[in-house]
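Novice: fold the following and give me the result.
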Amino acid sequence: MTHFRSEPEPPVGITPVEHTGSAPTREAPAPPTGHAPVNDQRRAQLLLASVMDRIGTNRCHKVILAIVVFGAFFDVIEQNTVGIVGPFLKEQWGVSSTGIGFLASATFGSMYVGAALAGWLSDLKGRKTMFNFNLALYSLGALVCALAPNFEVLVAGRVIVGLGLGGEFVVGLTLLAEMTSTQFRGTAISLLQVGAGGLGNPAAYLFGWVTVGMVGPHLPQFLGGPDAGWRWVFVLLCLPALLVLYTRRHMPETPRYLVSKARTADANRSLSVLASGRMNPRGLVVTDYLPDGLRLTEEKARWTEILKGRLGRNSAVLGSCTAALFGAQFVLLTFWPTILVDRGYPVATSLAFTMIIFTGAVTGTLFATFLNTRCRRRPTIAVAAALSCASALAFPFLANGATAILVLGFLFEFFSWWANCSISTWCPELYPTRVRAFGIGVISNLGMIGGALLPPVAGVLLGSMGSTALLSLVAVMCAVVLVAVPFGPETFGRSLEELHDEN
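Specialist: Got it, this is the predicted structure:
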């Protein structure tokens, strides 16, 4: 890992020029060794890839990564808040179980819309712009929920929250992929998964237990009293979002997006900020990594691209993998306690076992982070999917006794989150810059649709045929991933510009 000061050594073949009022115009330099002569648009992309890889990873990249992961972590906690506050809404407002379910549906339904819209607008207006907007929207929704005088306003607040949540992960994934070097890209995206699903889901219930279980009953009247404990769940979740929003003011736009919009001067400034190692460096010297002599044109985003030709095949592979794997994970997220109760364990014991099983998600994402920097995408995903399938099939026959249940359950979560994390790393690599965020948004929605449709089917199987049928369904979904992966391209070790000839 190489660190640079505010004026880093330029990549081979690039002679930067400092801004001293107006930058000189000159002939664009040749692309890096190994590339045939191409037009200025493609030349700028290849030069940009060389610059990004030469800058490497420094403090600025790590701060940006921390901000994105921090936001995603609290987003996942927010997704679980309906389950946390549901019992209090029933007690204080008389909300039925159906009403609680509707509240959850309002959140996740608006997340579908938010993911697609955020991806589309991010390709139009910029990654940083939509990243900030999503967080501001989420914070506004959380505040509405905290102050809601009735159930109808609470539903409206959850819709606003869902719009922000749906876009947050999509734009964050795109931003990290475009802001990092080829070598660090897999690690950065994998760590996003560690902070989000890996740590966020177990942390959500710990947060709820502390807020409404431990502190809530003892709240003084000037803070609303014990009956306001559930409102503080939303208030506290709003505060970290506002902190991240403040920090994001200084985050640069991704150079890759700026080049795709023919904004050479802004791209040079963004690259200079990244190379300085600080998000808000004083006395920044802007360096012409990309000469003004390059004749660039704005790349127009055609949303139908992701459904045609090579990108259409990539979308089919990613969509089937994501929908199948998310569906399998949501099935067991929903039914692990029920399966354990059916095996004769008390409810409290089943919940404790489930929490232990889900530690596999954290370790699985950490393991994937290690592999994604060192191993090719397709074999990594295929092995994880095969092991997920095997562990799901083994559970009904070998999970006899507490130790076997915990080990096999842990292994499934470990392998499936390993696969999930690796697919998330693969996803932004399969789309060009002009439609990358929109493509990720569509794939994210397919995953959420799989997560919404499969649990009801699994519930019918569990009720009529038992846990063996349910776990067989989970194994089939993991096998779908195994079959689909070979049809996608290998992307490991290649820059985003090498993967897509965008002209």
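
Novice: okay, CA-based contacts and neighbour counts for the rest of this
Specialist: Fine.

Novice: for the host helix or strand of residue 478, packing partners?
Specialist: Secondary structure assigned from DSSP states H and E places residue 478 in helix 467-484. Taking 3 or more CA pairs under 8 Å, 6 or more residues apart in numbering; DSSP states H and E as contact, the helices and strands that helix 467-484 lies on are helix 309-342, helix 377-398, helix 436-465.

Novice: between those helices, which one is closest to residue 145.
Specialist: Of all the helices and strands packed on helix 467-484, helix 436-465 sits nearest to residue 145, with 23.3 Å by CA to CA.

Novice: which neighbouring elements make contact with the closest one?
Specialist: helix 97-125, helix 151-179, helix 309-342, helix 467-484.

Novice: picking up where we left off before, mind putting the helices and strands packed on helix 467-484 in JSON lines, mean neighbour count included?
Specialist: Converted to JSON lines, these look like this (neighbours: other CA atoms under 10 Å):
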{"stretch": "helix 309-342", "mean neighbour count": "21"}
{"stretch": "helix 377-398", "mean neighbour count": "21"}
{"stretch": "helix 436-465", "mean neighbour count": "21"}
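
Novice: quick one: stretch 321-336 to chain centroid distance?
Specialist: 17 Å (CA atoms, centre = their mean, to the nearest Å).

Novice: quick check: residue 269 vs residue 251, distance?
Specialist: Distance, residue 269 to residue 251, by CA to CA, to the nearest Å: 12 Å.

Novice: would you do the same for the sequence below? I want to compare the two.
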Amino acid sequence: MTTSTGRQDVSAVLKARIDRLPVATSTHKRWMVLLAFFFLFDTLDAAMLGYTAPALRAEWGLSLSAIGALSSITFAGMMIGAVLGGRLADRVGRRRIILGSVVFYSVFSVAAACSPNVGFLGVSRILTGVGLQAMTGVLLVFVSEMYPKHLRGRYQAILLGLGCIGIPVVSGISSLLIPLGHGMWRWVFVIGSLGAIGALLGLRILPESVRWQADNGRGAEAELLIAKLEQEARDKTGTELPQPVVAAPVAPGELRDLFTRRYLGRLVVLSVCMICFILINYGFNGWVATLLVERGIEQKSALRIAFVISVASVPGSFLAYPVIDRLERRVVGAGSMVAVAIFLVVFAVARDTTLLVVSGFLLTAFSYVALSVLYTYAPEIFPTNLRGLGAGVGNGIGRVAGLAQGFIVAGIYGAFGFTPVFGYMAACALIFAVALGFFGRKTSNRSLEEV
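Specialist: Just a heads-up that it's a prediction; the model follows:
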């Protein structure tokens, strides 16, 4: 019979063998293509309402406050999905939650496309948010657990960079489809349901997390997968692998441990950063087209400007690639958010279209550098059996801010006008920079067990 201590020792060795891999194998790369395809639908959906909002206003006669409410209630589903998905992933495994969530959000994205009124659309958006955030949080956990410690930051950046193609995709599709006529906004939501195609492929190629298997009595399955990855690494490098460096086993924790002194500070820093990022990202991308129209720019031109700005999310994510594993993550994230604050102020006061586009492009690029850091950092700071929940709670608390952001933007714009909206976002960026830069933990090039 295997004792608890013996199982912990085996688990520690299996985890160390993942971290000793000197390269990402061909299997790792196949996983990344699939994971990025899934993540693309998260970023696509995040921007979807912002680009369809002008058409919804025109077709259904909605006020700015109604658009704000519709934007905000979507975050209720995201909050539930982030926490529930993370907890279930710790209980039943990462793979089941990723694939099940993809099917769930796809169904309700189709429902949104068929909405007869704003109430039905609101309910559909809430349930879409549940599935999307359950999936997204667990995707980040999967990458942190299945890629070597010296590569996981770079592969999180790749995941975000490839996934962020969804932002210019939805912007481009919206600018092409919506002007074609009445009801064409519905096809944007239909496109948001196509992630279900990847779920079929995932049934064949996506395994369960080795770290989760190792900690849940499935070491034999984990051993087979690790052995395959090790052989691929030997074939690729032509050399024998280095000896695994086994970290001291981490005792399994319980739910209440997440709120003890050891992890509570980490959770607070993560939550503050998530709140600030959500307020900036959804406040900017979700409202920029609408606010430009309200400022007097013709709808077609506003959508075109929003599209050009949205493209920056892709190079911005890849901009993190060369530095995220070489420099300390908290430094990269804090510095990026200082740049975001500067360019938000420039955007707020710009009157020239070129300056609007350039400043919007740069603030978007640097915000996605920061998001690459945050998405890498979130699952690193919690132990395996609390990783999904810890990252999910931090993400979920951030989504609570999303409930308010629509009302905040509408309220500030209604009371003070265009410029103060972006000044408030700049203040959020500086709070993020201080929280992560001064109070975040060092995680770069450390095994998850060391953090």
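
Novice: do you know how far the nearest residue to residue 182 of structure 2 once chain neighbours are set aside is from residue 329 of structure 2?
Specialist: Leaving aside its chain neighbours, residue 182 of structure 2 sits nearest to residue 59 (7.3 Å; criterion: CA to CA, 6 or more residues apart in numbering). With distances taken as CA to CA, residue 59 of structure 2 is found 45 Å from residue 329 of structure 2.

Novice: swap in residue 412 of structure 2?
Specialist: Applying CA to CA to residue 412 of structure 2 and residue 329 of structure 2 gives a distance of 33 Å.

Novice: ditto for residue 160 of structure 2
Specialist: Separation of residue 160 of structure 2 from residue 329 of structure 2 (CA to CA) stands at 16 Å.

Novice: repeat that for residue 90 of structure 2.
Specialist: Distance from residue 90 of structure 2 to residue 329 of structure 2, by CA to CA: 25 Å.

Novice: is it true that residue 300 of structure 1 lies in a strand?
Specialist: No - with DSSP: H, G, I helix; E, B strand; the rest coil as the criterion, residue 300 of structure 1 is located in coil rather than a strand.

Novice: quick one, what contacts it?
Specialist: Contacts for residue 300 of structure 1 (CA atoms under 8 Å, 6 or more residues apart in numbering) come out as residue 434.

Novice: between the helices and strands packed on helix 467-484 of structure 1, which one is nearest to residue 102 of structure 1?
Specialist: That would be helix 436-465 among those, by CA to CA, at 13.5 Å.

Novice: and the residue nearest to residue 182 of structure 2, how many residues sit next to it?
Specialist: 12 (other CA atoms under 10 Å).

Novice: now do the SS call for it.
Specialist: helix.

Novice: and for residue 23 of structure 2?
Specialist: coil.

Novice: please apply the same query to the one 10 residues further on.
Specialist: At residue 33 of structure 2 the chain is in helix, as set by three-state DSSP.

Novice: give me the number of residues near it?
Specialist: 15.

Novice: mind checking what it lines up with in structure 1?
Specialist: Structural alignment places residue 33 of structure 2 opposite residue 66 in structure 1 (criterion: TM-score structural alignment).

Novice: how about residue 384 of structure 2?
Specialist: Here residue 384 of structure 2 is matched to residue 433 in structure 1, going by TM-score structural alignment.

Novice: give me every residue that touches that match.
Specialist: 123, 256, 257, 260.

Novice: quick check, the second one in contact with residue 48.
Specialist: Yes - under the contact definition of CA atoms under 8 Å, residue 256 of structure 1 touches residue 48, with a separation of 7.4 Å.

Novice: who are the contact partners of the closest residue to residue 45 of structure 1 other than its chain neighbours?
Specialist: If the residues on either side of it in the chain are set aside, residue 45 of structure 1 comes closest to residue 497, at 6.0 Å by CA to CA, 6+ apart. Under the criterion of CA under 8 Å, 6+ apart, the neighbours of residue 497 of structure 1 are 45, 46, 49, 432.

Novice: right, I'll call it a day here.
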